[in-house]
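Q: Got a predicted model here, sequence first, then my questions.
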Amino acid sequence: MTETTHNTVTATVTDERTDLLEVLAKHRQFLRFTTRDLTDEQVGRRTTASELCLGGLIKHVTSAERNWVGFIQHGPSIMPDFTAMTEADWAKRADEFRMLPGETLAGVLAEYEEVARRTDELVATLPDLSAAHPLPKAPWFEPGARWSARRVLLHIIAETTQHAGHADIIRESLDGAKSMG
């Protein structure tokens, strides 16, 4: 990061990786903040018509980030073939959206922190953010499409941001607390 001065206005100039990681860190913090002062039972509670709970959202974002970072490193072979998933596969995937017996908020947050640390290390050391892989098979991806590491990071940011908004609604429905406002 460098600072430059133009007409008495100081501007901070950062590189692309720094910008991506700072935005991701900000939205990770918004998501984690929704769980402040809550019990394990509270983060597992559904408070809206949705099946989602706060702990489940964090588990899902953790899993998604882990999988997409694996995609950056290893390509589509690391990802499931969503077109071939069985009912049992989908049921197992649904478990990442809820708190299961024995899971704790502290454990869920620790796993999220570890995945975030590994993502940040990878982004800092990737030789080229433009390196791309074909997307895994899924009905929601265009056949033959490829994503660069940069595009995957933007997707992780979007996913984290979207779910931080969901978490804010769930938290407000739980006890009236808001992350912002």
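A: Great, that's in hand.
Q: Please count neighbours and contacts with C-alpha atoms only from this point.
A: Fine.
Q: those helices in the protein, which residues are they?
A: Counting by DSSP state H, residue ranges of the helices within the chain are 16-33, 40-43, 54-74, 87-94, 105-125, 149-175.
Q: Mind putting those helices into CSV with mean neighbour count?
A: Putting these into CSV (neighbours: other Cα atoms under 10 Å) gives the following:
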stretch, mean neighbour count
helix 16-33, 17
helix 40-43, 19
helix 54-74, 22
helix 87-94, 11
helix 105-125, 16
helix 149-175, 19
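Q: Can you lay out the ones you listed as CSV showing distance to Pro134?
A: Formatted as CSV, the helices of the chain follow (distance: least, Cα to Cα, whole Å):
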stretch, distance to Pro134
helix 16-33, 22
helix 40-43, 36
helix 54-74, 9
helix 87-94, 22
helix 105-125, 19
helix 149-175, 11
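Q: try this one side by side with the last:
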Amino acid sequence: MTTTAATLLDAERSDLLEMLAKHRFFLRFTTRELTDEQARTRTTASELTLGGLIKHVAAVEANWATFILDGPEAAPDFSAMTEEEIAAWGDAFVLRPDETLAGVLAEYERVAARTDELVRTLPDLNVTQPLPQAPWFEPGGRWSARRVFMHIMTETAQHSGHADIIRECLDGAKSMG
């Protein structure tokens, strides 16, 4: 069987989709059978809650997917943010009283479907965009769509670990073991 560039690209897309699905599953799994109140409960010294993590990961994934298409305009210039804008950005980590766990999980599903569609249909995973202005990015740096998808995957996996600790402290439930 001859391996072509198209075959390799299809395999890469499949791998990206499979890994994104795996890490999203484990993050969502930490919220199984929880009430909205439990999803808002801090269980560690951190400000993080399970509902807030889901909300944050969905917002970040949505921003990165938009970045792939629109470039740095998808993210604010963090160095120019006002205190009010910083506070609003921090709200992405909080499941507010007018929000529900079911609602943020549904939004996360919508965001994931959009990202997955990009993985499947983006003509070139090598296309790059300049990174937005932020102290945590190298000045003048560029990321390919491939790197953005891997970053989404990494961030989701990292927050899955946070969520697992928060859930275990909440009621002893674990994702594994």
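A: Nice, I can see it. On a predicted model such as this, the values are computed, not experimentally measured, just so you know.
Q: out of the helices of the first structure, which comes closest to Ala131 of the first structure?
A: Between Ala131 of the first structure and those, the shortest gap by Cα to Cα is with helix 149-175, which sits at 5.9 Å.
Q: What residues in the second structure pair up with the closest one?
A: When helix 149-175 of the first structure is aligned against the second structure using TM-score structural alignment, it corresponds to residues 145-171.
Q: ok, average deviation of that stretch from the first structure?
A: When the first structure is overlaid, stretch 145-171 of the second structure sits 0.2 Å from its aligned residues on average, using mean Cα distance after the TM-score superposition for the first structure.
Q: For Gly181 of the first structure, which of the helices of the first structure is the nearest?
A: helix 149-175 (10.7 Å).
Q: What is the neighbour count of the counterpart of Ala75 of the second structure in the first structure?
A: Following TM-score structural alignment, the counterpart assigned to Ala75 of the second structure within the first structure is Met79. For Met79 of the first structure, the count of nearby residues is 15 (other Cα atoms under 10 Å).
Q: how near is Met79 of the first structure to Ile169 of the first structure?
A: Between Met79 of the first structure and Ile169 of the first structure the distance, using Cα to Cα, to the nearest Å, works out to 30 Å.
Q: Please apply the same query to Ser130 of the first structure.
A: Ser130 of the first structure sits 35 Å away from Ile169 of the first structure, going by Cα to Cα.
Q: To which residue of the first structure is Leu53 of the second structure aligned?
A: Counting by TM-score structural alignment, which is the criterion used here, Leu53 of the second structure corresponds to Leu57 in the first structure.
Q: Skip the chain neighbours and tell me the closest residue to its match.
A: Phe97 (5.7 Å; Cα to Cα, 6 or more residues apart in numbering).
Q: when you align them, which residue in the second structure goes with the one you found?
A: Superposed on the second structure with TM-score structural alignment, Phe97 of the first structure falls opposite Phe93.
Q: gap between that match and Met19 of the second structure?
A: As judged by Cα to Cα, Phe93 of the second structure and Met19 of the second structure stand 24 Å apart.
Q: thought the match of Ala75 of the second structure was touching Ala138?
A: No: when contacts are counted by Cα atoms under 8 Å, Met79 of the first structure is not listed as touching Ala138 (10.0 Å).
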